[in-house]
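**Q** prediction below, plus the sequence it came from.
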Amino acid sequence: MRSGRQGPGFVGICVTAAAAIEERSWLLRPDLAELGLEGRVRAPLYRAVIPMHGRLPVADISLSADPASERVDQLIFGEVFDVLDADGDRLWGRARRDGVVGWIDRAALDRGAPLATHRVASTTAGLPLNALIHHAWSGVAADDLMPTGTFERDPVAVAERMLGTPHQLGARTSRATDCSGLVQSCLYACGLAGPRRTDEQAELGYAVDRADLKRGDLVLWLKPDSGESWTGHSAFALDGDRLIHATGHAGAVVIEDLAEAEARYAADGFSAPVFRRL
């Protein structure tokens, strides 16, 4: 995967705070950029992405070509991964559904980006919630599928079906999930925008006061200086006093009093929570 259009020498990019979220999704390195960035940034080489899609129920996306490096995301069956470069059996690119850039095993992917006809709507099917199916039969029971474009109405009801799901950093499925992955999965199930990271989720909807908190509102603690790929902690309000979230403290998706969670995250150095209504 070494062919591509030559460009002028790479120069550094001045990243503003407003552009930081968008630029995390760019396929851009000092030696290479995706063709879609030509005219926006300078790079020594531009190359078109090759669309592929997930052939395994779940595959990890890592920070570097080393499979043992930090897991930053996952690709679910049927989701598209746009490939720009390779290092042996590891491919570098972007998960198209949520925009996360990283490395994935070649064996996890098939060529192309077929149009899905169905979505897995069950949290207990053979494929994870929100897996994308490209034909009516996939080994998943018809009762566990919804046609593309048909969605649920209450993301909290979806989260309640995931109670007890193990908490794992970098995971985002009904088999295991981190905090922002739970929020993302439940929003996807309802046909709503589901960014991957807490700081992106904090841009959704509009702000509300804690006193007005109601079921389905987002409760978000930001921690941009975490030193990791995660940027905070995400939860749904179950009502005015309780949360449903995936937390390392409990090791699973649980219901917890908001006041208890606030005290713990304040002690851990997180910013005060923000509340967003979708």
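**A** Looks like it came in fine.
**Q** only C-alpha atoms from now on, for both contacts and neighbour counts.
**A** Will do.
**Q** spatially nearest residue to His134 (excluding sequence neighbours)?
**A** By the measure of Cα to Cα, 6 or more residues apart in numbering, the closest residue to His134 outside its immediate chain neighbours is Ala116, 4.2 Å from it.
**Q** count of residues packed around Gly88?
**A** A total of 9 residues lie near Gly88 under the criterion other Cα atoms under 10 Å.
**Q** how near is the residue nearest to His134 to Leu192?
**A** Per Cα to Cα, to the nearest Å, Ala116 is found 17 Å from Leu192.
**Q** just Trp103 next, same as before
**A** 26 Å.
**Q** higher neighbour count, those two?
**A** Trp103 (28 against 17).
**Q** separation between the residue lying closest to His167 once chain neighbours are set aside and Gly240?
**A** Excluding its sequence neighbours, the residue lying closest to His167 (Cα to Cα, 6+ apart) is Ala252, at 4.5 Å. Applying Cα to Cα, the value for Ala252 to Gly240 is 22 Å.
**Q** likewise Gln201?
**A** Distance from Gln201 to Gly240, by Cα to Cα: 20 Å.
**Q** hey, where'd the helices end up in this structure?
**A** Assigned by DSSP state H, the chain shows helices spanning 20-23, 155-161, 179-189, 198-201, 258-267.
**Q** helices and strands around the fourth one, which ones?
**A** Think helix 198-201. strand 218-222, strand 232-237 (3 or more Cα pairs under 8 Å, 6 or more residues apart in numbering; DSSP states H and E).
**Q** nearest the geometric middle of the chain, what residue?
**A** Central residue of the chain (Cα atoms, centre = their mean): Arg196, 3.1 Å from the mean position.
**Q** surely that one and Ser180 touch.
**A** Yes. Look at Arg196 against Ser180 with Cα atoms under 8 Å: they come within range, at 6.2 Å.
**Q** count the neighbours of the residue nearest to His134 for me.
**A** 16.
**Q** equivalent analysis for Ala211, please.
**A** 8.
**Q** Phe275 versus that one, what's the distance?
**A** Where Phe275 is concerned, Ala211 sits at a distance of 10 Å (Cα to Cα).
**Q** A further structure is provided below for comparison with the first:
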Amino acid sequence: MSDPRCDPNPDYLGVDRPGRIIWPHVDLCRTPSGARDRQLLAGADVTVLGENDTHAYVKAAQDSYIGFVPTRSVGGPSTPTHSVSVPGAHAYRRASIKTPETAAFSFGALLTARSESQDFIETEFGHIPKAQLTSGPIPTSDAIATARLFLGTPYLWGGNTRTGLDCSGLVQIALITAGHACPGDSDMQERETGAHLPAGSDHEPGDLLFWKGHVALVTSPTTMIHANAFHMRVVEEPIIPACARIAQNGGGDVTSHKRL
């Protein structure tokens, strides 16, 4: 696919202002009425390149991905105070888990506190339990530990949240949390992330394996974790039989083995 970070659509330019995502998450689409390419989480910084009453044309600060989101999903810039540090979290109408929930968030969402009580942070979305948050950005963590938070998450093309992930979305979340820059698509990840290893190299935890249109994160000398359409969820499984199955099902052989 063409690189979605290049050659902005000239028909949708004319604005250049900072913004942030003010919905729990939002689809980022190649065209206003098109399918989802990726997703942006609450608090994600964007540059608004153009907009009308229905759609904003934005560039994501995280990976320079360009696309369309609903205009109402973009607010003014702000400084987040907390991050969602568990796979999923809810906001509630009041500072009680027995009140109705008002929003659901995924790991890595950025939120700004308005006030706090003993157990809750009040945000623009409602009250969120402190146990599900960390102050400031997500602390740098091991990529494998982050990826394992999403075991069992349903497969979703272009997904970046606990409700649905694809292979490159899982790897992007894991690597960025570990302090590595990482684009959003597997072909870009293959070109830009890590150093190539010769065919037949041993697998080490943290390595990346690529196929045409697919990527997995190595978790041990014999296992890997990936979001895949065969299982339709995030799984950790042995490398050798997974490679055989992928090849048998038409995915071909590993195209790159890379080490960060």
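**A** Okay, I see it. Quick caveat, the model's predicted, so the values are computed rather than measured.
**Q** mind checking the TM-score on these two?
**A** Once superposed, the chains reach a TM-score of 0.80 (TM-score structural alignment, normalised by the length of structure 2), with 232 aligned residues with a Cα RMSD of 2.2 Å.
**Q** which residue ranges of the stretch 101-250 of structure 2 form strands?
**A** Secondary structure of the stretch 101-250 of structure 2 (DSSP state E, counting those that start in this stretch): strands at 101-106, 110-111, 115-116, 120-123, 126-129, 133-135, 160-161, 164-165, 195-196, 208-211, 214-220, 223-228, 233-238.
**Q** reformat those strands as JSON lines; add mean neighbour count and distance to Ala174 of structure 2.
**A** Shown next, in JSON lines, are the strands of the stretch 101-250 of structure 2 (neighbours: other Cα atoms under 10 Å; distance: least, Cα to Cα, whole Å):
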{"stretch": "strand 101-106", "mean neighbour count": "19", "distance to Ala174 of structure 2": "13"}
{"stretch": "strand 110-111", "mean neighbour count": "29", "distance to Ala174 of structure 2": "16"}
{"stretch": "strand 115-116", "mean neighbour count": "12", "distance to Ala174 of structure 2": "29"}
{"stretch": "strand 120-123", "mean neighbour count": "22", "distance to Ala174 of structure 2": "26"}
{"stretch": "strand 126-129", "mean neighbour count": "25", "distance to Ala174 of structure 2": "24"}
{"stretch": "strand 133-135", "mean neighbour count": "19", "distance to Ala174 of structure 2": "17"}
{"stretch": "strand 160-161", "mean neighbour count": "28", "distance to Ala174 of structure 2": "11"}
{"stretch": "strand 164-165", "mean neighbour count": "25", "distance to Ala174 of structure 2": "12"}
{"stretch": "strand 195-196", "mean neighbour count": "14", "distance to Ala174 of structure 2": "17"}
{"stretch": "strand 208-211", "mean neighbour count": "22", "distance to Ala174 of structure 2": "11"}
{"stretch": "strand 214-220", "mean neighbour count": "24", "distance to Ala174 of structure 2": "9"}
{"stretch": "strand 223-228", "mean neighbour count": "26", "distance to Ala174 of structure 2": "11"}
{"stretch": "strand 233-238", "mean neighbour count": "19", "distance to Ala174 of structure 2": "13"}
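**Q** take those and lay them out in a markdown table including distance to Arg20 of structure 2.
**A** Formatted as a markdown table, these follow (distance: least, Cα to Cα, whole Å):
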| stretch | distance to Arg20 of structure 2 |
| --- | --- |
| strand 101-106 | 15 |
| strand 110-111 | 10 |
| strand 115-116 | 20 |
| strand 120-123 | 15 |
| strand 126-129 | 18 |
| strand 133-135 | 19 |
| strand 160-161 | 17 |
| strand 164-165 | 22 |
| strand 195-196 | 33 |
| strand 208-211 | 31 |
| strand 214-220 | 29 |
| strand 223-228 | 27 |
| strand 233-238 | 29 |
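**Q** Thr47 of structure 2 touches Ala61, doesn't it?
**A** Yes. Between Thr47 of structure 2 and Ala61 there is a contact at 7.2 Å, judged by Cα under 8 Å.
**Q** who has more neighbours out of these two?
**A** When neighbours are counted by other Cα under 10 Å, Thr47 of structure 2 and Ala61 differ, and Thr47 comes out ahead with 21 against 15.
**Q** any idea how far the residue mapped onto that one from structure 1 lies from Leu109 of structure 1?
**A** Alignment note: Thr47 of structure 2 maps to Asp82 in structure 1; criterion TM-score structural alignment. Asp82 of structure 1 sits 10 Å away from Leu109 of structure 1, going by Cα to Cα.
**Q** so what's in contact with the two at the same time?
**A** Common neighbours of Asp82 of structure 1 and Leu109 (criterion: Cα atoms under 8 Å, 6 or more residues apart in numbering): Met52.
**Q** quick one on the thing from earlier: what residues are up against the residue nearest to His167 of structure 1?
**A** Ala252 of structure 1 makes contacts with Leu163, Gly164, Thr165, Pro166, His167, Ala246, as judged by Cα under 8 Å, 6+ apart.
**Q** not counting its neighbours along the chain, what's nearest the fourth one?
**A** Meaning Pro166 of structure 1. The shortest distance from Pro166 of structure 1 to any non-neighbouring residue, by Cα to Cα, 6+ apart, is to Ala252 (4.3 Å).
**Q** the one you found pairs with which position in structure 2?
**A** Using TM-score structural alignment, Ala252 of structure 1 pairs with Arg233 in structure 2.
**Q** relative to the whole chain's centre, how far out is stretch 122-129 of structure 1?
**A** 17 Å (Cα atoms, centre = their mean, to the nearest Å).
**Q** okay, now the closest residue to Pro139 of structure 2 other than its chain neighbours: neighbour count?
**A** In space, Pro139 of structure 2 comes closest to Thr177 once its chain neighbours are excluded; the distance is 7.3 Å by Cα to Cα, 6+ apart. Neighbour count of Thr177 of structure 2, defined by other Cα under 10 Å: 22.
**Q** the one 4 residues further on too?
**A** Burial of Ala181 of structure 2, expressed as a neighbour count using other Cα under 10 Å, amounts to 14.
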